[in-house]
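Student: Okay, sequence plus prediction incoming.
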Amino acid sequence: MRDAIRQQAEQVIRRNDRGSYTVPTHGLYPFQWNWDSVLSALGFAHFDEPRAWTEIDTLFAHQWEDGMVPHIIFHEPNDGYFPGPDVYRTGRAVPTSGLTQPPVAGFAVRRMFERARDRDLAERRARALLPRIHAWHEWFHRCRDPQGTGLVAILHPWETGRDNSVDWDGPLSRVSTEGVEPFTRRDIQHANPAHRPTQAQYEGYIRLVQTFRELGWDNTILHDASPFRVADPGFNAILIRSCEDLGWLADRLGEPQIAEQSRSFAARGIAALETLWSEAHGQYLCRDRVTGEAVESLSIGGLIPAFAALPEARMSALAHRIATLGQSCDHLVPSHDPAAPEYDGRRYWRGPVWLIVNYLIADGLRRAGHDGIVGRIMSDSLRLIEKSGFAEYYDPVTAEPCGGVDFTWTAAMVLEILAQEEAPA
């Protein structure tokens, strides 16, 4: 059974391969997405190491001069997706969006470097990527944390990858949609509208893009000018882990300055995450940087910090919180608490299970020695594949496949999970 699943996963990745980059899935997402692409490289690395490195190289070839790495690269014209380059209007030779996404590249490159069978190739490609990834991390701390708090802000729900999370309901509701340009969505032509964000949410998304476009996509001013600024614990934890891993990699590649600064970024971030901890909820909460208030939303964003090197008391609390969620659903980890009134088990990030987040959370918990809950998460993930195939996401109670089908990063995570399952203890 495991061999068949592995072969199917490789086939999904190959079908979505466009030569130098992968698309998340045919139709629904026809371009290169930032964190999809990086996590997909982890899948490629199990059967084609050169192609895995090329995936990340292609993404960073479109890094902006200020260090930002955009969340979409529009390699080829395709009118099947909205919003396209005509909405972003970033003025790049190869069109890109002007937003970014969770910076998992530092983590992924370290993992690929550690596991590489072709050591010369790995050292050469990692050495070339090292300063680029570090420039992206510097950009975050310079442009998204101008007050030097240790935590960076996201300026658009799309930047987190968790587009319609309950976390954004309050902050997004204060974004005026007056003057939003008329648009026709394409996502609901490829996927069930009941699984996707609402029209009202999309109007807020597009109004934010228009605002940033009107400001010339100038990252030196966007943070303070944006009507939407949120410190997301999950996003920050991914940045912290990538800084930590980049520091490790820099040490081994003889780049002590990058190593020292990366470790400093990670340490400051870990300390600052404490300001987002909620003892009452046993998890982290987002903070609305516009109002200064905590966002009372029990989403998976408050559990993703397990991916970072947290103090043991916090790791234990998160493991307990996830185990408690497991009493409310058949498959971990739901993207929102099933007991909360806002929960919707089929609508994108308001309840469904995503294997990529399962993987990140489990990786951190495994490092901290919480093998029991890790086993449950990994077992649940593989059961979803066996029941429902390589879907974009799944209902945590019924295991119904939702969103797109034959999803690249779902397949990549399956290869990672199977490899870890077979690794010696």
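Tutor: Okay, I see it.

Student: hey, let's count contacts and neighbours off CA atoms from now on
Tutor: OK.

Student: residues near residue 202, how many?
Tutor: Residue 202 has 16 neighbours, counted by other C-alpha atoms under 10 Å.

Student: hold the first one in mind and look at this next one:
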Amino acid sequence: DLGIIAILHRATKDLLKMGEQLGLNDARTDYLAQRLQITEQAINTLWCEQSQYFYCRDVLTNSLAKVKTSAALLTVYAGLTSDEQTKIINTATEDFIESSQFSVASTHPKEEKYEPQRYWRGPIWLHINWMIAIGLKEAGFVTTAEKIQDDTRNLVVKSGYYEYFNPETGAGCGGKDFSWTAAIALHWLLD
């Protein structure tokens, strides 16, 4: 799963940085550095040259699951993309943004598998938006990152602190008064 890979990769980089700041240099940090290398060497096995997109791998068929999801957008956050791939992912993110009333849908709205309220088949998750925006901003795509932040803020203003949101209507879905939504809003959206 690209989302898990990307989040874990970024977290591992952060742990190594903390270890460096604390003066740690031992088997634990060596292990983490090795894990980073493995991911960096393998990530392009999830890149489809034909469609210019990262996909999750279907472990049953050992083939790419060619459904465009927001998980691919997290590869920039993880620092796993080449400069060219980063530009391509930014363009893909812009397409996600333009394809629904609110962004970023977890499955691209033009995909056959898209369902705007079905868990991970379309809804917007604020913590995922936050990470996508961080990655794009760090890569220099500030306008795209700010658009995601504005859309995300509009969701909270419109519907409150729900677990996830319908990208077509902005309606809150799942649990109401959800803690991770409130945490992201406090940290990233509210003045």
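Tutor: That came in fine, so what should we check first? Everything numeric in this text was worked out from a predicted model, so none of it was measured.

Student: Could I get the full set of strands for the stretch 1-150 of structure 1?
Tutor: If you assign secondary structure with DSSP state E, counting those that start in this stretch, the strands in the stretch 1-150 of structure 1 sit at 32-33, 72-73.

Student: Let me have the ones you listed in JSON lines, adding distance to residue 140 of structure 1 and mean neighbour count as columns.
Tutor: Putting the strands of the stretch 1-150 of structure 1 into JSON lines (distance: least, C-alpha to C-alpha, whole Å; neighbours: other C-alpha atoms under 10 Å) gives the following:
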{"stretch": "strand 32-33", "distance to residue 140 of structure 1": "18", "mean neighbour count": "24"}
{"stretch": "strand 72-73", "distance to residue 140 of structure 1": "17", "mean neighbour count": "24"}
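
Student: Residue 223 of structure 1 is nearest to which of those strands?
Tutor: strand 72-73 (19.9 Å; C-alpha to C-alpha).

Student: okay, the closest one sits on what stretch of structure 2?
Tutor: Counting by TM-score structural alignment, strand 72-73 of structure 1 pairs with no residue of structure 2.

Student: surely residue 131 of structure 2 meets residue 77?
Tutor: Yes - using C-alpha atoms under 8 Å, residue 131 of structure 2 is in contact with residue 77, at 6.2 Å.

Student: could you pull out the strands for structure 2?
Tutor: Remark: strands assigned in structure 2 by DSSP state E are 47-48, 53-54, 56-58, 63-65, 164-165, 172-173.

Student: Pick the most buried one from those strands.
Tutor: Among the strands of structure 2, the stretch with the highest mean neighbour count (mean count of other C-alpha atoms under 10 Å) is strand 164-165, at a mean of 28.

Student: how much does it stray from structure 1?
Tutor: Following the fit onto structure 1, the mean deviation recorded for strand 164-165 of structure 2 is 0.9 Å by mean C-alpha distance after the TM-score superposition for structure 1.

Student: by contact count, what packs against the lengthiest helix in structure 2?
Tutor: If you go by DSSP state H, structure 2 has its longest helix at helix 2-21. Helix 2-21 of structure 2 is packed against helix 27-42, helix 74-78, with contacts defined by 3 or more C-alpha pairs under 8 Å, 6 or more residues apart in numbering; DSSP states H and E.

Student: average offset between the last one and structure 1?
Tutor: Spelled out, that is helix 74-78 of structure 2. Counting by mean C-alpha distance after the TM-score superposition for structure 1, helix 74-78 of structure 2 comes out at 1.6 Å.

Student: okay, that helix sits on what stretch of structure 1?
Tutor: Taking TM-score structural alignment, helix 74-78 of structure 2 hits residues 304-308 over in structure 1.

Student: got the contact list for the most centrally placed residue in structure 2?
Tutor: In structure 2, the centroid-proximal residue (C-alpha atoms, centre = their mean) is residue 74; its distance is 3.4 Å. Applying C-alpha atoms under 8 Å, 6 or more residues apart in numbering, we find residue 74 of structure 2 in contact with 2-3, 6-7, 131-132, 135.
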